[in-house]
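Asker: Predicted model, plus sequence, below.
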Amino acid sequence: MNSKNNQINYDGSILWRFSKKFQFAAENIIPDPLVFCLILTLILFISGIIFTDTSITNMLKYWYDGIWSQIAFAFQMSFMVVTCSVTAKSKFIKKILKKLSGLVKTPGMAIIILMIFGYVSSFLNWAFGTIITPIFAMYLTKRIKGLHFPMLVASGYSTMILGQCMGPSASVYALLASKDHFLVDKIGVLTQNITTYNPMNVILWSILAIGTIILTILIKPPVNEIIEFSGDIENDIEIEEKIEKNNFANFMNENSTIMYLIGLGGLINIIFTFIEKGILGSLSLNFVIFIFLTLNFFLYRTPNQFITAYRNNLSLATDVMIQFPFYGGISGMMTNSGLGVLLVGYFTNISTATTLPLWSYISASILNLFIPSQGGQWIVQGNILIDAAIQLKANIPDVVNAFVYGDEATNLLQPLYVIPALSVVGMKLKDVWGYMAFIWIFWLIITSIGLVLIPSFL
């Protein structure tokens, strides 16, 4: 009996052994994110020529035009990542994380607290959740022994992704709630109580959220395979540059009054925007970035601390800034060649009113690998899915939700958004990709079943 228990402990749980098969693939097959992006570019370029009537020169033109179509968005995303990272690494947030980690007593409790924390922070903003969750994981693994840090990072990242399926700031939910979206003539305005917070979505999200927590707890590695975070949290999180106030210039560089005045101006604008548009109506991408930017004027009390924090975090945006234009090129080829319409059309043609949400989910999952932007992907898929839903008399909110779940789920396979989180904790994609893929398989099974069965009970 003791021998059997020792063997189980040595090998880890069944789920652990299964997850390791994915990690083997991550270490030996999956390339660096930029290479992944370039390979997708070549695959789509060749596919566009083979499966559509598009010529080589036109595919090259679509690729070139697409690159420059994403420059503004690439800057927005990069600035958001850096700004949210600066917020997450501030002294104030660090104190909160220390206090929270002090409440944890066991590995199981640590996983539960981490993932609930991740869901809540992702509701506030996906970039903030992406950065702050692995930082919290560092504190937890320093305090509680027996936590496998790569798995914590992967599971924490999954909370950000799943959070967007219930968060009010998700692109499609916010778009359909506006009065001037491009499908308004077909479906009208769909407020978020109809899309985001309808019973089907709440039930499916709850099953996935709770199930992912349980899954993470049950993945128990053997003691000899546990990888704990071994870095210096204080030095990794915050480096302050101190300057003596020996002249007027340095006095101004260390002056907190300037920061508070600018922060106050930002705070007044935030309040007026909430009053004018309401909380949900205000949450545009630029406004969310502005909230965190304003917060940083209060968290970093001097101009020197403020700019030093931004300098220290700029590297987190490198992959986003470089790769987003290339994904813009991929999106340009996918959209203008007709390949995206061809792909989505295939799935809608084999659908019924009952199965349309499922095929919407699968087509969105595939398309997201090539267009990792929910808004950009909806431009390609939205019109086709809504036309199919109207023709088949399918439930339109269910189709929209299925699209969002598909778009978000394959962010576990598509490495673009996890890069800033990995940079914060000094890890590489291959360290966590296998666990992310394992979670994706779980989501694929549960979501596919849920999209078909749950509506039949409502």
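Answerer: Thanks, I have it. Numbers count the residues shown, from 1 in each chain.

Asker: From here on, just use CA atoms for contacts and neighbour counts.
Answerer: Fine.

Asker: For the closest residue to Arg143 other than its chain neighbours, give its distance to Tyr139.
Answerer: Excluding the flanking residues, the one nearest Arg143 by C-alpha to C-alpha, 6 or more residues apart in numbering is Ser101, at 7.2 Å. As judged by C-alpha to C-alpha, to the nearest Å, Ser101 and Tyr139 stand 6 Å apart.

Asker: Kindly report the same for Ile46.
Answerer: Going from Ile46 to Tyr139 by C-alpha to C-alpha gives 46 Å.

Asker: So for those two, which sits in the more crowded spot?
Answerer: Tyr139 (19 against 13; other C-alpha atoms under 10 Å).

Asker: what about that one, distance to Leu451?
Answerer: Going from Tyr139 to Leu451 by C-alpha to C-alpha gives 37 Å.

Asker: With Leu176 instead?
Answerer: From Leu176 to Leu451 the distance is 20 Å (C-alpha to C-alpha).

Asker: Neighbour count: these two, which is higher?
Answerer: The neighbour count for Leu176 versus Leu451, taken as other C-alpha under 10 Å, is higher for Leu451 (24 against 21).

Asker: Which helix or which strand is home to that one?
Answerer: Element membership of Leu451, judged by DSSP states H and E, is helix 429-453.

Asker: Same question for Thr159.
Answerer: Remark: Thr159 resides in helix 149-163, with elements defined by DSSP H and E.

Asker: In addition, the following structure is provided for comparison:
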Amino acid sequence: MQEERHAGWTAAAQPERIPFVATLATAATRWSTRWVPDAYVLAILLTVLASVLALTFTPSTLPQLVEFWGRGFWELLSFSMQMSLIIFTGYVVAVAPPVSRLLDRLAALARTPRGAVALMAVVSMALGLVNWGFSIVGSAVFVRFLAKRVRNVDYRLLVAAAYLGLGTTWHAGLSASAPLLVATPKHFLEKDIGIIPVTQTIFHPFNLVLVLIVIVAMALLTPALHPGRDETVTVDPAVLAEMEEFTPPARTEYTPATALEYSPLVNWLIGLAGIAYLLLYFRGKGLAAININVVNFIFLTLGILLHSRPASLLKAAEEAGRYVWGVVLQFPFYAGIFGIVQYSGLSDQIGNWFVSFATKETYPAIVYWYSGLLNYIVPSGGSKWAIEAPYIMKAGAQLGVPNALTVLSYAWGDMMTDIIQPFWAIPLLSVAKLRFRDIMGFAVVIFLVYAVLTSVAFLAAPLFFR
């Protein structure tokens, strides 16, 4: 009998099931490893690029561009905090003991390798619709539970399926950066496009039906990619043992201070107050009242209640802080790019370029692909929105495209290349103990099917927005 192979010590040597896909995946990984630098470096390079374009196509001078850059640098402070809280609150909820227990029980539904992959895909996409920060961490936790229960599942494919929430659904759900931001009062484009409620974007029938189609398609596709028995790479039990599992801190001191830190009454008091506020907030308003601040409030309240005791919440919050630093460091630089693009008049120039060749019918698909290609270089739906929004929204309005459709086109395009972009997979892969090249072959196949499916949808999208 052939010796069983385990991820973590022989994965790199395993043959791929589809040679063409393996070649394509290897080439893409080699290119990104060699040419795509860290996201912070990319922000600086994009600042230079925006400056060169502004100097070339607008009457702005270099001193003026420096002034525009500085003026825009702090334009996205509230947005940066909102994005940080999505990651932060998503992590706090995902590692809460009740959530971990629920995911463990859910894993018991899987009986076969393909069944485990399909279940992982559906759970990841569902979590992505709820909160993308929750999806990253929750999917990593669920991988561990599934791998323990179904030992003969291909571990690489299981982890690739765990990335589907970030790769296929998050920007169409309740933590969607662009749709939620334009639904939030005082957002940075409110003077130009006003407030666009989520009933016109996230909860529009077009978006809901497309989400359903994508979930069904991916749930059927991913288990079909499972290798045969001889090519399956299973997880090394030692890798599972090394995976960190959140454990609430044990009480070691018995003082009045620690009595409060370990008392459930503290969290229940503030948690119930949060629920009371939400009931009052939504009374008579319905889904249209949802915005990015409300979503973060819901998840923070949920995290407080699920952790029960302040000590457990504080430990989870401390760990969550490790995943927020990228937003804190990088978003001011993206805001600086926004300042250059907006105040120099470059946004008008780019908008006019779009108008010159696009039509009302083709513009949604063009924005979709433009957003997807740019996403591979700027892997952040929030910061990239600050760069693109001024000119894609203006061009769309000039062509007569509804603002809500332009926002959705951007949102779905932003997800298109996420599945083959390693940036947001870093937390998942670090927990799973894999490298991105280990899942890239599967990710490329998923990307090709997903891109074709959603491209057709946005070519037809104008029929649903009148």
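Answerer: Received it, and whenever you're ready, just let me know what you need. Predicted, not measured: the structure shown is a model, and the values here were computed from it.

Asker: about what we covered before: any residues touching the helix holding Thr159 of structure 1, and which ones?
Answerer: 111, 114-115, 118-123, 126, 129-130, 133-134, 137-138, 141, 205, 209, 212, 216, 226-229, 405, 408-409, 411-412, 418, 421, 431-433, 435-436, 439 (C-alpha atoms under 8 Å, 6 or more residues apart in numbering).

Asker: mean offset of that helix relative to structure 2 (after superposition)
Answerer: Following the fit onto structure 2, the mean deviation recorded for helix 149-163 of structure 1 is 3.7 Å by mean C-alpha distance after the TM-score superposition for structure 1.

Asker: could you give the angle of that helix to helix 429-453?
Answerer: Angle of helix 149-163 of structure 1 versus helix 429-453, following axes from the mean of the first three to the mean of the last three C-alpha atoms, to 10 degrees, is 40 degrees.

Asker: Check which helices and strands the helix or strand following helix 149-163 of structure 1 sits against.
Answerer: Downstream of helix 149-163 of structure 1, the next assigned helix or strand under DSSP H and E is helix 171-176. Under the contact criterion of 3 or more C-alpha pairs under 8 Å, 6 or more residues apart in numbering; DSSP states H and E, helix 171-176 of structure 1 touches helix 374-392.

Asker: just checking, what packs against the helix it packs on?
Answerer: Contacts defined by 3+ C-alpha pairs under 8 Å, 6+ apart place helix 374-392 of structure 1 against helix 171-176, helix 339-349, helix 356-368, helix 396-409.

Asker: Please state the offset of the second one from the chain centre?
Answerer: The reference is to helix 339-349 of structure 1. How far helix 339-349 of structure 1 lies from its chain's middle: 25 Å, per C-alpha atoms, centre = their mean, to the nearest Å.

Asker: on that earlier part again, and the gap between the aligned residue in structure 2 for the residue nearest to Arg143 of structure 1 and Thr29 of structure 2?
Answerer: In structure 2, Ser101 of structure 1 lines up with Ala107, judged by TM-score structural alignment. From Ala107 of structure 2 across to Thr29 of structure 2, the span is 31 Å (C-alpha to C-alpha).

Asker: Could you find the counterpart of Leu343 of structure 1 in structure 2?
Answerer: In structure 2, Leu343 of structure 1 lands on Ile350 (TM-score structural alignment).

Asker: Could you find the closest non-adjacent residue to that match?
Answerer: Using C-alpha to C-alpha, 6+ apart, the closest residue to Ile350 of structure 2 is Tyr391 (6.2 Å).

Asker: hang on, the one you found packs against Ser347?
Answerer: Yes. Tyr391 of structure 2 lies in contact with Ser347 (C-alpha atoms under 8 Å); the separation is 4.6 Å.

Asker: Can you pick out the residue with more neighbours from those two?
Answerer: A side-by-side neighbour count of Tyr391 of structure 2 and Ser347, using other C-alpha under 10 Å, places Ser347 first with 25 against 22.

Asker: Tell me which residues touch the more buried one, please.
Answerer: Shown in contact with Ser347 of structure 2 (C-alpha under 8 Å, 6+ apart): Val341, Pro390, Tyr391.

Asker: Also Ile226 of structure 1?
Answerer: Residues near Ile226 of structure 1 by C-alpha under 8 Å, 6+ apart: Gly146, Leu147, His148, Phe149.

Asker: Alignment lookup: it to structure 2.
Answerer: Aligned by TM-score structural alignment, Ile226 of structure 1 pairs with Val233 of structure 2.

Asker: repeat for Asn286 of structure 1
Answerer: For Asn286 of structure 1, the aligned position in structure 2 is Asn293, judged by TM-score structural alignment.
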